[in-house]
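Student: Fold the following for me, if possible:
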Amino acid sequence: MSRFSFRFSLVAAVVVLAGAPKRAPAAIAPYAGDAQAALTNGMRLLRRALHLGQDEVVSHAISLSSREAALELELAGGRTRTVALQGGVVLIDGARAGRYTPGGRLERAWRRLLADGGALDTRGLLVALRAWHAPSVSGEDAVAGTRLEESLQTIGVVRGAPTGVTTVARADSARARFEGAARPVSITLRDLAALDSLKLHLGALEDVGGDGEPATRVSPLNRVVGDASTVVAFFVALAMLGFGAVFFGRRYVETVADTATHSFGRSLVVGLLGQLLLLPTFAMLIVGLIFTIVGILLLPVVVPAFIVAACAAVLGGYLAVAHAVGETFTRRRMAHGAFVRAPNAYGYLFTGLLGLLGLWAAAALTGWMGPVVILFRAAALIVTWLAATVGFGAVLLSRAGLRETFAGRHLGEMSDEYLWATPPATPTAARMNAKD
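Tutor: Got it, this is the predicted structure:
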């Protein structure tokens, strides 16, 4: 009698708790987590008092033959539950639950589930059972599939709970509370089973050896080496292009460089205007070609040619500015008495590229210093843009080195042979001869 009273008291307490309002007032909101924990512990105590833990699954057995596909689960209380497809009949715990077509989609799906479950433990098998859905069929197969699917959702719970998840199980559904979340998250057992099933399937996939590599943190030394390698690669590429330009068109490179040196302000203004008018000019060119038949035919050739010419003008102007910087630096050294062995256009270009890319090299070597590298990169970006703009303007002013109007060219010093004259041809010599 005392045992019955104890059970009745526990049931009444649970009913009272279940009948309480789901949303607590704002005043007791901070204690909602403790209340939910107390409710969870009360449910556990109730399960133990009413011996509801006897439906926990402790083991399973699978039987597959040409006539039968059966699953047997052993519960903690000593009972067994069976689900079988046998000879066109669905049997749940020995009772007939429906009929199916032998060899149909329902039977094939059920056999595939049991075959895959043979490699799983009891926990994994229960997760797979709850995540399983009957295939789309019609007639008696649909009814049998629905009953089979419903029976799998109430087939019992596995002993223990996944790490980090507190499970409160009932006969027909379950909810889980994730302890580490910012706020408690409740999901149904079907959702939990689907997630665990996905984890099982992903874990069973073969490693096909993809190209991806695990993400690693780049050390400051590796970052410096990588940035420095990039700067060196750009320097080598620009030096090769510059040496080729000097080799094949030295006179044109020198004309553009002299234009940038002697008409720096004018080259800067023309370069800015050229950058602003580059896209409108390109658009007008395309529109003008579209309105004529010949223009439409020339469009595939003119458009790439315009883009290549614009890029060549900017790059060639940058190299010419590098030549001008190197020449100016070398001549100032020579003016201060420094000895320079055979100064030439190649040396000017090499020295100028070192100067223009020096800020990028400094930014690469100080990549681990935080704010300092930002200053270096900003300065390098400004210098690079300024050199490209002035060079582009010098290319436009000099017509790609064909016009020396703004180059500031002057005649060199006259050598002795130009100043040499015979004595009779000079006025002094003529007067001396007359006196004699």
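Student: hey, let's count contacts and neighbours off CA atoms from now on
Tutor: Fine.
Student: List the contacts of the residue positioned nearest the centre of the chain.
Tutor: Relative to the mean C-alpha position of the chain, the nearest C-alpha, by CA atoms, centre = their mean, is the one of Ala215, at 11.6 Å. Shown here is Ala215, which makes no contacts under the criterion CA atoms under 8 Å, 6 or more residues apart in numbering.
Student: ok, now the one 5 residues further on?
Tutor: The neighbours of Pro220, taking CA under 8 Å, 6+ apart as the test, are Gly367, Trp368.
Student: Assign a three-state SS to Gly412, would you?
Tutor: Reducing the assignment at Gly412 to three states with DSSP: H, G, I helix; E, B strand; the rest coil gives coil.
Student: how many neighbours does it have?
Tutor: Burial of Gly412 is recorded as 6 neighbouring residues (other CA atoms under 10 Å).
Student: ok, which stretches of the stretch 51-200 of the chain are helices?
Tutor: In order along the chain, the stretch 51-200 of the chain carries the following helices (DSSP state H, counting those that start in this stretch): 105-117, 122-131, 140-153, 189-204.
Student: Next, the structure of the following sequence, for comparison with the previous one:
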Amino acid sequence: MRCAKLLFWLAAAVTPAAGYAQLVGHTTELSRRAVTVRLEWADGRSTEIVAGEGRLELNGETAARYTAGGMLEQRLRALVSRSAELESEALLTALRQMPTDGFGPRELEAWNRFLAALPAGEAAETLPPPDPSLYQPLEESGAPLTRVFQSGSERATGRGVEVQEVPAVERVATGLLTVLGGLVALAALGFGALFFVPDRVETVAQTVAHSPFRCFLAGLCTQPLILPALATLLIALVLTVVGILLIPVAVVLFVLGLAAAVIGGYLAVARVVGEMYARRKGWAEQYTGGWTVFRYLAYGLIGLLAIWIPAALLGWIPVLGAAFVLVAGVFTWIMATAGLGAVVLSRAGTRTTFAATGSALPGGADLWREPLPKADAST
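Tutor: Below you'll find the model as predicted:
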């Protein structure tokens, strides 16, 4: 009996208390909008705190609100800006022992909720108190930079500290390359459409040119009917045994058809915009055939996608960048909606009821003929 009691006492002495968790790593992110601290525990759990714009989030849920830009946010920013120099245990200790003097009632409540969400650990007890300079607020620099610091516990994972910086110039370059890639991809699709179905593209384009508002309204009314149409198709297929087998194929074909309608309509809008631009510049009378339609398409795509350039250049600015992205997105949606409506009204380019008549543009077999300059009337 005494041996059993001795073994039980030893087991209790070496077994961690309930709620104890070993910290194995951390990830911190600092930006102008928010500061994020993510703690990784040995049992697979994680604790994430996001503080910014007067709101404290714990594991993705809003836990409390505080005064934006107050002492809590300033000290968190100061601590995270130096987190690359700290091991995970030291960072946890600094969080637990963060001074709360100067906190308002809402800040103190928000911070206590975060501390209560932390599992019990040994860092606060085994490591020395943190340096008070860790909490000194830093001056905001004008450099557009988002810093991401990642660290793993050397004792638990054997990894050191890794620092990765993602400057705004890289985000700008990525945005510009995305716009350029979209231009090339759409131009390639437009080339294929003009090569294989030039008459249909022309009919859809003339529908947009002749009835732009009607096309927009038709596209606007079509969008809410997309999901009901898909549901009706699936219900019709489910009623038969053969139809059940064809459901995957039908869904894929439906999605491809919808994508073709949206992209084809957008290309038709670009072709109309390009023609308007060329005629305004006086370039439309220089050629009577050949690559004229593709030139219009290329001009139009450049014009439609150019609205995304300010969004790519200024996207890193919190408010202004978001405004440019919103404006570019709404504009693109309007153009795509009008193009979709033109596809619907023209029945994919097979009906000319709403299309403009008397177009002097080349079509059919003459589309890819070498361009010939118009002869001078004086000769």
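Student: on that earlier part again, most tightly surrounded among the helices of the stretch 51-200 of structure 1?
Tutor: For those, the largest average neighbour count (mean count of other CA atoms under 10 Å) is found in helix 122-131, namely a mean of 21.
Student: and it, what other elements does it pack with?
Tutor: Judged by 3 or more CA pairs under 8 Å, 6 or more residues apart in numbering; DSSP states H and E, helix 122-131 of structure 1 is in contact with strand 56-64, helix 105-117, helix 140-153, strand 157-158, helix 189-204.
Student: Tell me which of the ones you listed lies nearest to Glu413 of structure 1.
Tutor: helix 189-204 (83.6 Å; CA to CA).
Student: The next helix or strand after the closest one against structure 2, how far on average?
Tutor: Secondary structure here is assigned by DSSP states H and E; on that basis, the next helix or strand after helix 189-204 of structure 1 toward the C-terminus is helix 220-262. After superposition onto structure 2, helix 220-262 of structure 1 lies on average 1.3 Å away from the residues it aligns with, using mean CA distance after the TM-score superposition for structure 1.
Student: what stretch of structure 2 lies opposite helix 220-262 of structure 1 in the alignment?
Tutor: Counterpart in structure 2 of helix 220-262 of structure 1, with TM-score structural alignment as the criterion, is residues 168-210.
Student: Repeat that for stretch 309-318 of structure 1.
Tutor: Alignment of stretch 309-318 of structure 1 against structure 2: residues 257-266, by TM-score structural alignment.
Student: so how much does the matching stretch differ from structure 1 once superposed?
Tutor: When structure 1 is overlaid, stretch 257-266 of structure 2 sits 0.9 Å from its aligned residues on average, using mean CA distance after the TM-score superposition for structure 1.
Student: contacts for that stretch?
Tutor: Applying CA under 8 Å, 6+ apart, the set of residues contacting stretch 257-266 of structure 2 is 190, 193, 201, 204-205, 335-343, 348.
Student: Mind checking which of those residues are buried?
Tutor: 190, 193, 201, 204-205, 335-343, 348 (16 or more other CA atoms under 10 Å).
Student: Counting by contacts, list what the one helix or strand Ala32 of structure 1 maps to packs against.
Tutor: Here Ala32 of structure 1, judged by DSSP H and E, is contained in helix 32-49. Counting contacts by 3+ CA pairs under 8 Å, 6+ apart, the secondary-structure elements packed against helix 32-49 of structure 1 are helix 2-19, strand 165-169.
Student: Output those as CSV; include the columns distance to Glu413 of structure 1 and mean neighbour count.
Tutor: Below are the helices and strands packed on helix 32-49 of structure 1 laid out as CSV (distance: least, CA to CA, whole Å; neighbours: other CA atoms under 10 Å):
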stretch, distance to Glu413 of structure 1, mean neighbour count
helix 2-19, 109, 12
strand 165-169, 93, 16
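Student: now these in TSV, with distance to Thr292 of structure 1?
Tutor: Output for the helices and strands packed on helix 32-49 of structure 1, formatted as TSV (distance: least, CA to CA, whole Å):
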stretch	distance to Thr292 of structure 1
helix 2-19	83
strand 165-169	73
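Student: The residue mapped onto Arg351 of structure 2 from structure 1: what secondary structure?
Tutor: Alignment note: Arg351 of structure 2 maps to Arg403 in structure 1; criterion TM-score structural alignment. What three-state DSSP gives for Arg403 of structure 1 is coil.
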